[in-house]
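**Q** 3D, please:
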Amino acid sequence: MDTLESLIITRRLRVPIDDPADATAGWGEVAARQLDAALLSVGFTCSPALLERLARLPGEIVVDLGVRVLAAVRELVGDHVQHNAYFIDFPKNVPDTLEFWVGLLSEALLDPVAAARVQPATLNLLTLPGYGRYQHSYADLMAAHAELIPLAGDRVTVLELGGSLESEARQLYFSLAGSEVPLSAEDLEALRTLAAFCAEEPERIPVRENRSIVNEVRLAAGRPLLVDTVTDVLRLACGCSGGDVTLAEPTRFRSFRRAERRALLQALDTVATPAKLGDVARHREQWKRLGERLHPHEYPHLPQAAQVFEVARGARDAPSFDSRVEAALSEGRTDDAVKLLENAPGALLRRLDHLLRTGPDESAVLDAAERAAAGASGRVLLSLREHLQNRLTTEAGRVFANRHGRAWAAPDTRSPLEETVLSRALSILDEEITRRLPDPGELIVDPDVLDVALPLSGKAVAPGLGMLPRGSVSAVDGELLRFFVHWRQVERRTDYDLSALMLDASYGNPEQISWTNYGNGFATYSGDLTDASDGASEFIDVRLADATHPIVIPQVNIYAGEPFDEAAEAFFGYMTRDAAQEGRPFEPRTVRMKSDLRGSGRVALPLVFLRGDDGGWRVKWLHLYLKGHPGFNRVEGNRVTASLLVRSIVERDYLRVRYLADLLRAKGSAAGHTTYIGLEAPADLPEGARVYTPATLHELIPA
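**A** Down below sits the predicted model:
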């Protein structure tokens, strides 16, 4: 239950409260005020409704609930660990880089034991005594810093009153399971937890990975499975074996019980039609391994299921739909390819750019696209809309990112599309998207949310505090910007390096802050830590008014040790403060964004800070990882790749909330309900208002 409660608090910022049985009220108001005071210290507060509800509970229950709520939000903001800094007075009294190294070397030479190990021919500065490990305790750090001066600009996140745990879990479950966009790995795990708790299911589960998790519960309960392709069965088998339901990584299948084997093969037999057998080849090796576990030969009355494994072994030929389309295109038979693709509307629209560039009759292709639009998912329509609007302008380059956030950029060598062709294609998409949108009634939109990108995929975005989809833009308030990284190793010595790449407006004239350059005229590094057996934190302070470069790209490099997704803990975030504020290196109420680091890349590029023509600063979300090297990654070594990637993201025209808000306004009526879209829900909304915030923005994507 604690896991469910924490999920609801951190994902929805709502506190679920069940009515206690046979409880006598007493000193609940005092306990509620104490909880609110504790929450304010980490940048959270209770809504009036939540305070009023807590005040009517017994004090003991409020205290127990408060302990759990405070633990959940402290982890959400990154305050559940002790953030020490290498230099105790950071950001003050940080030495010049050369001065620091010379000082360490001098100390080593004055120490007879250490001097014996210092050999000029093989000198490794990182092994000097005193380097890379804290030289003071966390208590010493606390004593060295004045308390934070609270200001009105500090973040205060409101926790709302929720319903019962069961009702809140059901709402979150329905939202995740019914999502029109693929979920992150963390959200898929949350969905698995919720599916085991909630008895009901949403009527529609459009994303197949979500469906596979719901099917795990159905299989365990002996209920009919929700499958309509052979790949659905493979995903389910992977999920039941603790593997990857996205099928990106191979799964080691477990032994299935007889009832499970029978259920999987029966489901496979119902969907393994000749037209769908072509999907088997895409995951041939995994099908072979699964066949060894399911023993299809023991079920002769399920012949179509057996054919799946025959195709996997190469004993039966089953050309895939994609191979037939590719054959037609490679032979120049674009018309035939279009006719084939009309049987799969989503596939046709995903290939529309290619078809328009290769087909002799653009009008016929657009006619087919217009017919296909009604049968494609809303996410496909919006993704194509974003793609085509970027074809109107010349991009710095094309950027590609996989489901893990690993990214690379390439020059755009595609031939341009005629403006009249693009205009008609965009018109087709706008009309179909508008048709699918609900009547918003009275529409209220917070201006701050207009530049948030629509969440067309959540795979690369790890949930956290203040997280927005890739391509989103928001203002940066405050005079001091401080970003931070914290990590803790499992077994191997692990060295992460927080760094910053600074560029001019043309993405040139690079300057960097890292362990090889502790500071410049406007930025300061907190010091390098090379071991994190008990956890390690690094910071970079940027005085925005003094910045000589308008582009600041924070990054986290793995210099040595465990990858992000193997470390016991790894997260990144940023804070903003005014110049008058003091405080410790880490102050939770000044944290604006915090999220876990993960992915298979060795260099993380979470976001980029940009100074506009008006002098104000903005942040644009990247959620990117570079492959990097197996070890010794440094900001100096990835400057060109990082610059090209960031430029591609910054100059790309992402489809934003503004687009859907304009369509909704045109469709609005005098219906007696209200729709609100914003970063936070105000307290004065009418009862029954439909609210969309970053946590539920995916629900805006039409079916």
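
**Q** From here on, just use CA atoms for contacts and neighbour counts.
**A** OK.

**Q** Contact partners for residue 458?
**A** For residue 458, the contact set (C-alpha atoms under 8 Å, 6 or more residues apart in numbering) comprises 181, 182, 183, 184, 469.

**Q** can you tell me which residues contact the fourth one?
**A** Which is residue 184. Counting by C-alpha under 8 Å, 6+ apart, residue 184 touches 458, 459, 460, 461, 462, 463.

**Q** any idea how far it is from residue 191?
**A** Using C-alpha to C-alpha, to the nearest Å, we find residue 184 at a distance of 10 Å from residue 191.

**Q** Check the last one too.
**A** Taking C-alpha to C-alpha as the criterion, residue 469 is separated from residue 191 by 20 Å.

**Q** Now show me the structure for the sequence below, then we'll compare the two:
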Amino acid sequence: MLETGIIQKTLRVPMTAGPHGDGGTVARQVDTVLLSVGFKASGELLEHLSHVEPGVVMDTGVRILAAVRALVGDHVQHNVYFRDFPANVPDTVEFWLDCLRDAVVRTRPAGEPPDDDGLRAMLSTGRVDLLRLPKYGRYRHTYAEMLAAHDELIPSLKDRLTVLHLGRPLAEEAQDLYLALAGSPIPLGDTDLELLGELAAACVDGAQPETIPSRESLAVVNRAWLAAGRPVRVDTVTDVLRLACAMSDGDVSLTAPTRFRSFPRARRRALLTALDTVVRDSPAKAADVGRHREMWKRLGERLHPHEYPDLPHALKVFAVARGETVVRSLTGRVELAFADERVGDAVSLLTIAPGMLFRSLDRVLRTATPAEADAALTAVRETACQVSGRVILGVREHVANRTAPDAARIFVNREARAWARPDDRPPLPEPVVRRLTAILDEELTRRLPSWERIVVDPAVLNLTVPLTNKTAPNGFGVVPRGSVVPVDGEALRFFVYWRQARETTDFDLSVLLLDDAFRPAGQVSWTRLQDGGAVHSGDIVDAPTGASEFIDLNLENVRARYVLPQVNVFSGEGFTQVAESFFGFMLRSPDQAGRPFEPRTVRTKSDLRGTGRVALPVVFTRGDDGRWSARWMHLYLRGTSWANRVETNRVSTTMLARGVLERRYLPMSYLVDLLAAKAGTVTPYEPGMELDGPVTFVGLERPEGLPEGSEVYALDRLNELIPE
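**A** Prediction:
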């Protein structure tokens, strides 16, 4: 499975370790099949496969095709309720009446005609359960019958074409990806953490990362090292707790409770020895136990620390967890200083932990006197060299939004669940923000590399700097929250797919249309199949083998400024409980035919795995020039346990969308400008441009024809541009 993970993550195909042969014909056939799903082998990859035995090329092609089909969502069958969608979708009320008429026909006495007036009267009472009608919400035709009703897709120059490049041998590609993921300066998402675990086990005998910035990644790698008998790296008591969670296949983020396993004696001693060393070298670190007191108690039941009297500092940790020993934390002392309005004392304490100082700057600066603010900025300048680049960039983005109140203050937890409320914080003084910004810019510039030749694809400039992948979904074409991507098609089609695991589950794809002032301008959902230039493919209420829903929009006819797609869990399992679920969108020309789902028109596909019951992946905006763009949200609303609908969550979803649209995220152009200041010049990339030597390329995808020795930072590596 490592090969599949490498292809999907890097768009690089590891070299095939097969016998030499004439595989040119089969390689071209593989390339033709790849074109049907919007992918193409690079010239270098085709040349490599052409010199491999044909049977091996065929097997390799099958694996490549399976990997990229899953990447864009083409590994499942996408059926629709209305077979001819987007054509011949009926009026909503007429469709409901037809379902009622069908139910009456099934039960009325022989020869008695249906009574349309009676059916309308039944519908007006509001007591008819559509979900119980035999004809409603369940496919009335097979997937093959649906395909037969659609013509072949008419090719378009705007269809997506993603190039797959030739990589190095599998072992080398695995080693490189392992070091990249382990050394990522930002936290990884669940899928990448799982891949990191596989890679760490496979690469345990190879080169190891010098540093592992993310604590969750460290836990995953430590598990592989411990299993191989290697020493682990821990410098806080929480690192040991995360490692115990990883060894129990639990949640290394410590968000959800973990059911700890019974560890063998050797593993118990290894964990307790690591714990003893941390507290022996820095006794104050035992104060961190209070943050996860109950988890430490449960872990103590599995580790039996009383059996190891030679590890007294480890015993102290569990004494703190039980409340028998008190160790006051730095956080507690800081809170006491703030409570007593001693901002200067709070800053002095925070300089002990510079990262905490930076994360507390907003609180410090909005409550400080001018003299205290000067002292705080001096402390920032003196301690900036000890703070991670990710934290500095996060503060830089934050203060850019603090000279005026936000339209809505958005809170997002580690599981991407969001909520919003009015921003009642007093703004930060503009002179203070300017001084702080200059300090941060200076420190970041100092840390960035001095590359001589930088080539940048302009398409990457409006993406936001990736400060975390924790809440970013796995998928294809997924970009960080707040990123802006142009929409260059005329017909936009959303899709959602889900497959239930244990119980009947109904997901509903919907679209909320908003005007210039974010007021409702219409909606499309199972309750309104057509509105404002948008058409729904029909409601599906049960997905034992998988189900899909689509919404088609002609962007020229949409009567709205903002288009907000959402996926509502109406009933049954949530996004983290279903066997599989994902959202995406396609771009087409209005005259293109084809199936409802055509993989080569897919621009993005993102997994839905949040803990809320309403998913808000993206919002689309029509600019003053009439052009459309997409801004990514990756947010979830808590919603209700049953019957979430676009009409009932309109206020919350609109507030979140407005908050994301009006927030100033830190764009990649900011980092590029800092790089340019050190390099002296940055060259914009144009397709087909000739380069006479190695360059550092920054863009969405690796272009063909880069000179040998070039370093490429594509979408999967943009996080590596964040300075340590």
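
**Q** one step back: hmm, which of the contacts of residue 184 of the first structure are common to the second structure?
**A** Counting by both residues aligned by TM-score structural alignment, their matches' C-alpha atoms under 8 Å, the second structure reproduces these contacts from these: 458, 459, 460, 461, 462, 463.

**Q** need the contacts of residue 458 of the first structure in JSON lines with secondary structure, can you?
**A** Formatted as JSON lines, the contacts of residue 458 of the first structure follow (DSSP: H, G, I helix; E, B strand; the rest coil):
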{"residue": "181", "secondary structure": "coil"}
{"residue": "182", "secondary structure": "coil"}
{"residue": "183", "secondary structure": "coil"}
{"residue": "184", "secondary structure": "coil"}
{"residue": "469", "secondary structure": "coil"}
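
**Q** Turn the residues you listed into CSV, columns for distance to residue 10 of the first structure.
**A** Formatted as CSV, the contacts of residue 458 of the first structure follow (distance: C-alpha to C-alpha, whole Å):
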residue, distance to residue 10 of the first structure
181, 20
182, 20
183, 16
184, 15
469, 17
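
**Q** can you tell me which of those residues lies nearest to residue 577 of the first structure?
**A** Top of the list for closeness to residue 577 of the first structure, among these and by C-alpha to C-alpha, is residue 469 at 24.1 Å.

**Q** What's that closest one aligned with over in the second structure?
**A** Superposed on the second structure with TM-score structural alignment, residue 469 of the first structure falls opposite residue 480.

**Q** how much space between that match and residue 398 of the second structure?
**A** Noted for residue 480 of the second structure: a distance of 16 Å to residue 398 of the second structure, by C-alpha to C-alpha.

**Q** Neighbour count for these two, which is higher?
**A** residue 480 (21 against 16; other C-alpha atoms under 10 Å).

**Q** Is it correct that the more buried one is in contact with residue 462?
**A** No - Residue 480 of the second structure is beyond contact range of residue 462, at 10.5 Å (criterion: C-alpha atoms under 8 Å).

**Q** need the contact list for residue 201 of the first structure.
**A** residue 174.

**Q** Tell me the secondary structure at whatever residue of the second structure lines up with it.
**A** By TM-score structural alignment, residue 201 of the first structure lines up with residue 208 in the second structure. The assignment at residue 208 of the second structure comes out as coil when based on three-state DSSP.

**Q** What strand or helix carries residue 609 of the first structure?
**A** Element membership for residue 609 of the first structure, per DSSP states H and E: strand 603-611.

**Q** which bit of the second structure covers that strand?
**A** By TM-score structural alignment, strand 603-611 of the first structure lines up with residues 614-622 in the second structure.

**Q** mean deviation of that stretch from the first structure?
**A** Compared with the first structure after the fit, stretch 614-622 of the second structure shows a mean deviation of 0.4 Å (mean C-alpha distance after the TM-score superposition for the first structure).

**Q** which residues are contacting that stretch?
**A** 560-569, 583, 608, 628-639, 644, 653, 657.

**Q** And that stretch, how far out from the chain middle?
**A** Its chain's C-alpha centre and that of stretch 614-622 of the second structure lie 14 Å apart, by C-alpha atoms, centre = their mean, to the nearest Å.

**Q** List the buried residues of it.
**A** In terms of neighbour count (16 or more other C-alpha atoms under 10 Å), stretch 614-622 of the second structure has its buried residues at 614, 615, 616, 617, 618, 619, 620, 621, 622.

**Q** Now do the strands in the stretch 251-400 of the first structure.
**A** Secondary structure of the stretch 251-400 of the first structure (DSSP state E, counting those that start in this stretch): strands at 398-401.

**Q** where do the helices sit along it?
**A** Secondary structure of the stretch 251-400 of the first structure (DSSP state H, counting those that start in this stretch): helices at 258-271, 284-294, 303-313, 321-330, 334-341, 345-350, 352-358, 362-373, 378-389.

**Q** Take these and lay them out in JSON lines including distance to residue 407 of the first structure.
**A** What follows is the helices of the stretch 251-400 of the first structure, written out as JSON lines (distance: least, C-alpha to C-alpha, whole Å):
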{"stretch": "helix 258-271", "distance to residue 407 of the first structure": "36"}
{"stretch": "helix 284-294", "distance to residue 407 of the first structure": "26"}
{"stretch": "helix 303-313", "distance to residue 407 of the first structure": "31"}
{"stretch": "helix 321-330", "distance to residue 407 of the first structure": "25"}
{"stretch": "helix 334-341", "distance to residue 407 of the first structure": "29"}
{"stretch": "helix 345-350", "distance to residue 407 of the first structure": "20"}
{"stretch": "helix 352-358", "distance to residue 407 of the first structure": "22"}
{"stretch": "helix 362-373", "distance to residue 407 of the first structure": "29"}
{"stretch": "helix 378-389", "distance to residue 407 of the first structure": "17"}
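
**Q** No further queries at this time; thank you.
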